[in-house]
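Asks: Dropping the sequence and predicted coords here.
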Amino acid sequence: MKIKIFLIALLLMDIPVLMAQPIPKTKCLTDLFQKEQKELSQLPRLHKKGIAGIQEHTIDEIMEFWVFKHPWAKIHAICKAVGDYAYIFVEEKMWDQGFVDQDDINAVLKSFEKQTFKDSTKGIYQTDVENFGPVPNALDGDPKVYILFYDMSFYGDGAFFAFDQYTQEQIDSVYGTGFYYSNEKELLYMNAKNDVSSNLMLSVVAHEFQHMIHWNMDPDEESWINEGCAEYAMYLYGYPDPIVVFNMYPDNDLTMWDSGFGDYIQSYLFIMYLYEKYGGAETIKSLVAEPLNSIEGVEQTLINISAQRSFKEVFTDWVIANYLDVTTSYEGQYGYRNIVLPVFDASRSHSQYPIENVVGSVSPWAADYIWMNNGTPQTLNFEGDNEGSFNVNVIKIDTASQITIDSIVLDDNQNGSYEVPDFDERMKQVVLVISNQKSFGAGSYSYSSTTLTDVKENTDPPSTFSLSQNYPNPFNPSTTIKYSIPTSHQPSYSQREGVIVSLKVYDILGREIATLVNKQQKPGYYEVQFTSDNVQLTSGVYLYRLVSDGFVKTKKMILMK
């Protein structure tokens, strides 16, 4: 324990050097004691013994508080505001030295209780309670929240520490005396050396208040979910953090928190994507209340709202949305409606073909973007680590800004290929989106391309089922769909007779539009034409599904008249 405190002190000694650098926006210190917060979550929640009613504070009353700085100290603070939902205290020396004045305090109280930057009808308290859940008050029995402005003595904007939700006796029983301290009340810590009444710092109050509520609902949640929700609270206030850093380094594990600013933005974007695409504010509130954590918590929340989507499927769409951020195609699935994203950097770019073998790696639950332009018809080849769990998508954007998204079907060895016959002057760019969908270890991969005109048609029977993206797509009125039926060594499978194959077209609601194939077919490569005029369809998104011998694959196509 002493070693840990000493190391923290050493880190803090370096922080003034960091302060001289341009640092983007919010720095929350809540996760500084994330490990301890999880450990303490196993303790019972107690009412403080001997409490005789709620202690009401008065203006200019002085109280003692334990605060974290080098590493812990006891300070005196003055009560400068009493509201319906909060007491606001300021460290004496910060008040005396003029870092905070009464106008600042009045602005903080008004924002906490009356109005936010985004909504003039409700303050931070009501906004966060409505969107995340109730405030804890079991320990002191007081529904009011304490907001303490003090000299943090190191770089940080604010914090919520779970120590304050337990009695000092409970803290000492776990860690011994003299290591951690509890003020035994619902307390938010804010840096008095910042511009405390600025919209940035008021937004940080909303951020830290979410942490308090999140502790009440799910005290051992992983940092990436907790911080993502806290960043979302800043969006609700109306002054979110800028979307920077993560877009320049997208190969960043979503589920591994290391407190870099890119982590804040990455987790914020994922929570915002859930909010926009899967049920809005109620879904995020359900996620906060969900006792399962991290990926499992997201999975259960998706089940609770009947989303019929897995975490992997949502993650796949999300990494595409981060690159595209377009809401005018694919029913808005690959973009954001409430925020505007900067351009995401590609890991590599190519403008000469064919592409010789390129080796790369991508972090768990992260993505690499491989950008290509000025092309010729190519076959893209991908080879992943045999132990990996990759998902590889292809984004095609033509000169008319029409977007096509498809996936490369990978075999059991994580290998696959994809033909781009229209990669010519009609195509503005092609992007490979390579995501590593496993929880531990970077995924190694390689990719290359071969020129389509140099490749002879494969006369060997296919080894796997496949369903290709229709071409052209979007289309009007006709398009071609290719698929393959493999050989099989299953006893029930007759090479001579083949298998029953069904290929049907549906509208977006799942209603059958047309049957293209419904017969027995032998192993081989097939293609079939679909013409919309035959069924009098309107412009929109349609589905086509191949079903055969236990294989089921569905893809989207766009009719654009």
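Replies: Structure received.

Asks: Only C-alpha atoms from now on, for both contacts and neighbour counts.
Replies: Will do.

Asks: So which elements touch the host helix or strand of Tyr235?
Replies: Using DSSP states H and E, Tyr235 maps to helix 223-237. Helices and strands touching helix 223-237, by 3 or more CA pairs under 8 Å, 6 or more residues apart in numbering; DSSP states H and E, are helix 124-132, helix 199-217, helix 261-277.

Asks: Check it against this one:
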Amino acid sequence: MDSNLFLAYGLLRWPTPVVLIVLLLSSISGTDAQPRCGTYLLTSSQALHKTVNARQSTASFQIGDPLTVPAFSFRQGLRYQTTTTCRWVGEHCYIFVEDEIWKTPRITKKGIESLAVAFDQSTPIHADQGIYQTTTGIFGMPPDVDGDPRIFIVVLDIIDSVISGTFSGYYDTENQQPPISREIVYVDSNPIDLDSNLARATLAHEFQHMLHWAADPDENKWLDEGCSEYAELACGYKDTTATSASGYLQVPNLLRTSDPSLLIGSSTGISSEASWGSNGFFLPILFDQSFLLVTYIAEQYGHPAIGSLVADPENGTASVDNMLGGLEYEERFWDVWGNWISAVFLDQEEGELGFRQLDVGKVRRDTLGVPSDMQTYSLQLWGVDYFVTDGEAGVAGLSADVSSQSDLMAVIINSVEGGYTSSAITIPGGSVRRIGSYGPGHRVLAFTRTSDRSEVYSFTLSPMEGTTPAACDFDASGLVDLSDFIEFVSIFGKAANQPGYDSSMDLNGGGSVDFADFLIFASNFGTFP
């Protein structure tokens, strides 16, 4: 078939919003995308997962044995058959190479051996254990539908798509059911050099998808992809310099690109399709965001926490809550999410507000003067806007009146003597919330949208002392009343950087919501700001 017909046919098979989004992101970046995982474009079904329980007896393979395997064409969006031959038998893997690329310059004995050694024996992080041992120790054991403990690594020339880009590898869950019934991961040979960190990183990434599917077949894509990205880091193949996750850091909110003149309307589908769910289309740029979040969780709570996330039958944020509860932490997902937003901005070397393994580059931020009249922006679901405040008119405090039809979280980062504090404040959709941070310091505001009702949010910025009546009017109703008191009581006793702390109620900026703040609130109760 003519290549143009291939392309046209492929375009017809992908949903229209997907095509629009991919084209749009290509226009934003202005460069060709790097090879990436293709697993997120393939369907995964829990019904298929049930077939794993029926173990079969399969004879092992030897070097030279032929095997016809299914493969996926990203150009056409279809599966097809290709012939391969076994070229390596290791402790934990077979390596089969597509016959049509065998004896081509890109396929070398050194390249095949490097994949085998990495999978079975050694990684940059662990000289005495390979990808198999490292990843199964974190994420759990693989499925075994064929009764053969070895994993099939198929090296082939993946049929890429002009629209969705170049793919370094993938894992297809359909291979777990008859008539295939094998554990297979696919690694590309063109343009990837098999004797490269990218090839080995791809192997770790795709193998994690297999492990994750074995434990939780309908996992949300953000957590599955985030774990696969983290598998690369855990094995030592991930970039840890300031260029790591640069795609996300440059555009943390897809509705506000690095080019302020480029307007992205809701008609592109980007607001609803930029989804973390199990069914929504997972945008390539979210690989970086998910990687940073899972890495943050791993650093703060350890590898047992990651194993618990993968094993939990719930999905996404619910599994984070279950993991934290099971390990007897006070925090829940929203606490982690708020601290992560601060950590991406600050990247401290120690503590909760940074990363130990990564040198995180500068995330996109805007500077706003104080005071500022009504600011209105569009915010992608789970995207983040960062604002650095400039000039608070000599007043030791900052207040913002925030509103949206969608649920929001506002994060206030405040520089204090000896470090920073972070306060994450939930703002229900359809309400107005006055948030604040009082006392000396230089402040950063971040906003993230957590529900899908509206992409628009607004806020004003005002210099404000915490002792004023307006600071105590938390719902901005024009009266300091019982509803404000209920808000205050719910936060009483919380200290900075503890779960649930809200700097809006820390009226004296002392670092905790205590009796001194209660006296300030009581003195303003019943007043009209």
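Replies: Thanks, I have the structure now. A quick note: this is a predicted structure, and the numbers were derived from the prediction, not measured.

Asks: what's the TM between chain one and chain two?
Replies: Put the two chains on top of each other and the TM-score (TM-score structural alignment, normalised by the length of the second structure) is 0.75; 459 aligned residues with a CA RMSD of 4.2 Å.

Asks: Lys110 of the second structure -> the first structure?
Replies: Per TM-score structural alignment, the equivalent position to Lys110 of the second structure in the first structure is Asp103.

Asks: list the contacts for Gln210 of the first structure?
Replies: Contacts for Gln210 of the first structure were tallied using CA atoms under 8 Å, 6 or more residues apart in numbering; they are Asp128, Phe132, Cys229, Ala230, Ala233.

Asks: now do 6 Å
Replies: Each residue near Gln210 of the first structure by CA atoms under 6 Å, 6 or more residues apart in numbering is listed here: Ala230.

Asks: mind checking what it lines up with in the second structure?
Replies: With TM-score structural alignment as the criterion, Gln210 of the first structure matches Gln208.

Asks: Please produce CSV containing the helices and strands packed on helix 223-237 of the first structure, extended by distance to Trp371 of the first structure.
Replies: Formatted as CSV, those follow (distance: least, CA to CA, whole Å):
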stretch, distance to Trp371 of the first structure
helix 124-132, 39
helix 199-217, 36
helix 261-277, 21
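
Asks: Most tightly packed of those helices?
Replies: For those, the largest average neighbour count (mean count of other CA atoms under 10 Å) is found in helix 199-217, namely a mean of 26.

Asks: counterpart of the host helix or strand of Val336 of the second structure in the first structure, which residues?
Replies: Assigned by DSSP H and E, Val336 of the second structure belongs to helix 333-346. Under TM-score structural alignment, helix 333-346 of the second structure corresponds to residues 311-324 of the first structure.

Asks: mind checking the SS state of the residue nearest to Pro71 of the first structure when sequence neighbours are not counted?
Replies: Leaving aside its sequence neighbours, Pro71 of the first structure sits nearest to Ala9 (CA to CA, 6 or more residues apart in numbering; 6.4 Å). Classification of Ala9 of the first structure by DSSP: H, G, I helix; E, B strand; the rest coil places it in helix.

Asks: Burial check on Ala9 of the first structure, number of neighbours?
Replies: Ala9 of the first structure sits with 14 neighbouring residues when counted by other CA atoms under 10 Å.

Asks: just Asp96 of the first structure next, same as before
Replies: Neighbours around Asp96 of the first structure, by other CA under 10 Å: 11.

Asks: how near is His128 of the first structure to Met234 of the first structure?
Replies: Residue 128 of the first structure: Asp, not His. 10 Å (CA to CA, to the nearest Å).

Asks: what does Val326 of the first structure give?
Replies: Taken as CA to CA, the span from Val326 of the first structure to Met234 of the first structure is 24 Å.

Asks: for Glu91 of the first structure, same thing?
Replies: From Glu91 of the first structure over to Met234 of the first structure the distance is 25 Å, taken as CA to CA.

Asks: Counting neighbours, go ahead and name the busier of those two.
Replies: Set Glu91 of the first structure next to Met234 and count neighbours by other CA under 10 Å: Met234 wins out with 26 against 23.

Asks: for that one, what are its contacts?
Replies: Ser203, His207, Pro240.

Asks: go on, Val185 of the second structure?
Replies: Applying CA under 6 Å, 6+ apart, the residues near Val185 of the second structure are Ile153, Tyr171.

Asks: Run the angle between the helix holding Val336 of the second structure and helix 286-301 for me.
Replies: Angle of helix 333-346 of the second structure versus helix 286-301, following axes from the mean of the first three to the mean of the last three CA atoms, to 10 degrees, is 110 degrees.

Asks: On the C-terminal side of helix 333-346 of the second structure, identify the next helix or strand.
Replies: Criterion used, DSSP H and E; the element after helix 333-346 of the second structure is strand 366-369.

Asks: which residues are in contact with that next one?
Replies: Here strand 366-369 of the second structure has contacts from Phe387, Val388, Thr389, Asp390, Gly391, using CA under 6 Å, 6+ apart.

Asks: would you list the residues you listed in TSV and tack on neighbour count, distance to Asp312 of the second structure and secondary structure?
Replies: As requested, the contacts of strand 366-369 of the second structure are arranged in TSV below (neighbours: other CA atoms under 10 Å; distance: CA to CA, whole Å; DSSP: H, G, I helix; E, B strand; the rest coil):
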residue	neighbour count	distance to Asp312 of the second structure	secondary structure
Phe387	17	36	strand
Val388	15	38	strand
Thr389	19	41	strand
Asp390	14	44	strand
Gly391	12	47	coil
